[in-house]
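Novice: What would the 3D arrangement of this be:
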Amino acid sequence: MLATATHDHKRGEDVRTRLAVLSEVPEEWRRRVERWQTMNRTLTFDIEPADVYMLYQTLFGTWPTGLIASDAGGLAALGERIAAWQKKALREAELRSSWEAPDEDYERRCLELTGALLDPARSAEFLSDFTDFIAWTEPAARANSLVQTALRCVVPGVPDLYQGAELPDLSLVDPDNRRPVDYDLRRGLLTGEDVEASEWARMKFALIVRLLDDRRNHPLLFANGNYEPIAVRGLREKCVLAFRRRSGEEELVCAVAFRCAAALLGGKAVAPPAHWWDDTVLDISATDAFGDGRAATLFADGPVFVSVRRI
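Specialist: Predicted structure coming up:
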């Protein structure tokens, strides 16, 4: 079973794809955290630095798409979710509180910190800088999300799609990951109705629909197909994972772009521009149905290339 989200995960699958971006921008992340520490020093003086840092990281990972710094109602709703996670995280870490011996005073101070940070009247400067950083990294996070979604659907195994994860899964530990699912929204996306959804949601949903349709139309290929890595050469060869699967007269080629944050930060595209790839090429025949194998061609429309054909 290929599962990227469950009823018991600690961080939703797209919280993790967001957090993965931080590993590609460590210096900028350090600079931002240090700036926030300075901004919020009067709020955090009696909280352990590790718990403050974890709070920043969790806020970054779970920040709802489209939530702006001045939306008091949206920030309050997020605060309720973060508070439930925070209490559970503190007690299960068993460092400064626990289920058997809860330090309710320390938990209260942590809760007050969360409330203060998410109060636009008290933390306008912080929220402005924080949402700026989220917007700057969002294209790379979306790219990671699409890559993870594709791999779950096409590598050997049976993909498991947890309820609600058809759209960006920015949930936390239970009960947050067990909230009611808006199935009407998903039906609307499936039938092409005019529903309110982010670009990230639309892209992820459309990719899932397409790949599950491939699985339905080529069941033996996905059930029995082998797995052969495809060699990649060139300047960005370490930024591509590629493989083919074959069964009988059917063949699938998959290539995904990753470790590409530097080319996406601050923009709108979820795949690097053609010139960034330089001479990067995949070892597939120039005469076959999958094209010339140039990364610039394969990733012209996004970070995921999946194609199925009859041999």
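
Novice: When you work out contacts or count neighbours from here on, use the C-alpha atoms and nothing else.
Specialist: Will do.

Novice: can you give me the strands for this structure?
Specialist: All strands of the chain, identified by DSSP state E, fall at 2-3, 159-160, 228-229, 232-233, 240-247, 250-257, 281-282, 304-310.

Novice: closest to Ile47 out of these?
Specialist: strand 2-3 (35.5 Å; CA to CA).

Novice: contacts for that closest one?
Specialist: The contact list for strand 2-3 (CA atoms under 8 Å, 6 or more residues apart in numbering) reads 152, 157-162.

Novice: redo that, cut-off 6 Å
Specialist: Here strand 2-3 makes contact (CA atoms under 6 Å, 6 or more residues apart in numbering) with 152, 158-160.

Novice: And for Val15, the neighbour number?
Specialist: 24 (other CA atoms under 10 Å).

Novice: between the lengthiest helix in the chain and strand 250-257, how many degrees?
Specialist: What stands out as the longest helix in the chain, according to DSSP state H, is helix 124-154. Angle, helix 124-154 to strand 250-257, by axes from the mean of the first three to the mean of the last three CA atoms, to 10 degrees: 160 degrees.

Novice: relative orientation of helix 124-154 and strand 304-310 in degrees?
Specialist: Going by the same axes, to 10 degrees, helix 124-154 makes 20 degrees with strand 304-310.

Novice: Summarise which helices and strands helix 124-154 is packed against.
Specialist: helix 13-22, helix 261-264 (3 or more CA pairs under 6 Å, 6 or more residues apart in numbering; DSSP states H and E).

Novice: tell me which residues of it are tucked away?
Specialist: For helix 124-154, a neighbour-count test (16 or more other CA atoms under 10 Å) marks 126-127, 130-131, 133-154 as buried.

Novice: and for comparison, fold this next one:
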Amino acid sequence: VDTVRDLALGRHGDGPAHRAFRARFAQTASALRAKSVEDTAFYRHTPLLSALEVGGCPHDPAVSAGDFHAYCARVQRDWPYTSTVLSTHDTKRSADVRAGIAVLTQCPDHWETLLAQVTERTAHGGGTSSPDPQLAWAAWQTVAGLGPAEPERMQQALLKHAREAGLFTTWTEQNTAYEGALRDFVASGPCGPPGDAVLRFMEELAPHVGANVLGAALVHLTMPGVPDLYQGTEHEYRALVDPDNREPARFDVKGRGALSEEKAALTKAALRLRREHPEWFGGSATYAPLSVEGSGAGHCVAYARSGRVVVAVTRLSLRLAEAGGWRETELVLPEGEWTELLDPERQFSGHARVADLFRRLPVALLVRAEDGAAGLSAGVREGRRERG
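Specialist: Below is the predicted model:
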């Protein structure tokens, strides 16, 4: 390993053979990683599917608020115009599917109990058991994140999962008996009556899934870098691996529920803010973490952009609720008056009570009062009226 590293870095010379090696290494290294790690190992290691994404670290799926702030400061310093993404045509699960699965990490005991129940119901209730435990673990997480779906849709995604993992069937050596059992299991388990129990469980967790969805969206739109929005992700977007995530985008949000409307309104407001004030987010902008004080401080991530915008989101909301909520927790705002962009009647200053800040939504996007209601573009005001 050391020899390969040193050759790739040019430490063993710069002759024609050395340059040829470096060129070939650069050409093949990313493809090798993609196939071995992202397209094989990430389909075999299934404890937490939301961590198995390109660039993800399954062994360390979460970061502290401090580490997040340090990362953002580095991006602003070194790569202020780098592209940032949550969902693409190549993600295994869209960001909103991952947001739902991630909530399960906050209630592992309840999830374990539910899995035992649905596994028993599938095996002894006239259904077909999973052909292997690893597939079952992936399937139940998938239905938890995706929500109600036709069996064919789930079968297609999980069949690709099994073939990419290459443990029991592959693209070139297909095990028809295994794949038939997979289809039967998906239809009678995750997409059958046992799956309804998972859907009911996720309905109870809906506020916390929503906190993850809106929090990730707002951070993506306001952190250092240039947000790249995949088609249709302006509203709630739940999709699995291709070809599921390559269907024609739907841009209407009517009838999709409150979360879709909230995400669309938030996305519209944040993007228009960036369009009207690119200097607040570009190469000359600044990024500053904000302090949160009180018992719920660990559940609020907040920062300021260029001293003109404040972003605050909720973190680990289920555990927060179980601990008694925000109570006396306060966000220490920069000096001055601050206006909630989506509700300009609301203003904050000094030590703002987080419970008040998040009274309507689990996220907040604030601008300085002088840049607030009076400075809103017609587009932002119109977006607010559409939602209201």
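
Novice: before we move on, back to that, export the strands of structure 1 as JSON lines, with columns for distance to Asp46 of structure 1 and mean neighbour count.
Specialist: JSON lines is the format used below for those (distance: least, CA to CA, whole Å; neighbours: other CA atoms under 10 Å):
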{"stretch": "strand 2-3", "distance to Asp46 of structure 1": "39", "mean neighbour count": "14"}
{"stretch": "strand 159-160", "distance to Asp46 of structure 1": "43", "mean neighbour count": "16"}
{"stretch": "strand 228-229", "distance to Asp46 of structure 1": "52", "mean neighbour count": "13"}
{"stretch": "strand 232-233", "distance to Asp46 of structure 1": "51", "mean neighbour count": "20"}
{"stretch": "strand 240-247", "distance to Asp46 of structure 1": "45", "mean neighbour count": "20"}
{"stretch": "strand 250-257", "distance to Asp46 of structure 1": "43", "mean neighbour count": "22"}
{"stretch": "strand 281-282", "distance to Asp46 of structure 1": "54", "mean neighbour count": "22"}
{"stretch": "strand 304-310", "distance to Asp46 of structure 1": "46", "mean neighbour count": "18"}
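
Novice: quick one, which of the helices and strands packed on helix 124-154 of structure 1 is packed in tightest?
Specialist: Stretch with highest mean neighbour count among these: helix 13-22 (a mean of 22; mean count of other CA atoms under 10 Å).

Novice: So for Phe205 of structure 1, which of the strands of structure 1 sits nearest?
Specialist: With distances scored as CA to CA, the stretch of the strands of structure 1 nearest to Phe205 of structure 1 is strand 304-310 (13.7 Å).

Novice: what's the counterpart of Glu251 of structure 1 in structure 2?
Specialist: Matched by TM-score structural alignment, Glu251 of structure 1 corresponds to Arg308 in structure 2.

Novice: Its match and Thr339 of structure 2, how far apart?
Specialist: Going from Arg308 of structure 2 to Thr339 of structure 2 by CA to CA, to the nearest Å gives 11 Å.

Novice: Are there residues contacting both of these two? Which ones?
Specialist: Taking CA under 6 Å, 6+ apart as the criterion, Arg308 of structure 2 and Thr339 both touch Val367.

Novice: if we can go back for a sec, any idea which of the contacts of strand 2-3 of structure 1 is the one closest to Arg259 of structure 1?
Specialist: Nearest to Arg259 of structure 1, judged by CA to CA, of the contacts of strand 2-3 of structure 1 is Arg152 at 17.9 Å.

Novice: Now do the same contact list for the closest one.
Specialist: Counting by CA under 6 Å, 6+ apart, Arg152 of structure 1 makes contact with 2, 159.

Novice: After alignment, which residue of structure 2 pairs with it?
Specialist: Residue pairing (TM-score structural alignment): Arg152 of structure 1 is matched to His220 of structure 2.

Novice: Dump the helices and strands packed on helix 124-154 of structure 1 to JSON lines, plus distance to Arg31 of structure 1.
Specialist: What follows is those, written out as JSON lines (distance: least, CA to CA, whole Å):
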{"stretch": "helix 13-22", "distance to Arg31 of structure 1": "12"}
{"stretch": "helix 261-264", "distance to Arg31 of structure 1": "17"}
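
Novice: For the residue mapped onto Leu205 of structure 2 from structure 1, which non-adjacent residue is spatially closest?
Specialist: Matched across to structure 1, Leu205 of structure 2 falls on Thr137, judged by TM-score structural alignment. Nearest non-adjacent residue to Thr137 of structure 1, counting by CA to CA, 6 or more residues apart in numbering: Leu265, 5.3 Å away.

Novice: Relative to Thr17 of structure 1, how far out is the one you found?
Specialist: Leu265 of structure 1 sits 14 Å away from Thr17 of structure 1, going by CA to CA.

Novice: do the same with Gly188 of structure 1
Specialist: 26 Å.

Novice: Kindly report the same for Gly74 of structure 1.
Specialist: In this structure, Gly74 of structure 1 and Thr17 of structure 1 are 22 Å apart, going by CA to CA.

Novice: Also Phe126 of structure 1?
Specialist: Phe126 of structure 1 sits 23 Å away from Thr17 of structure 1, going by CA to CA.
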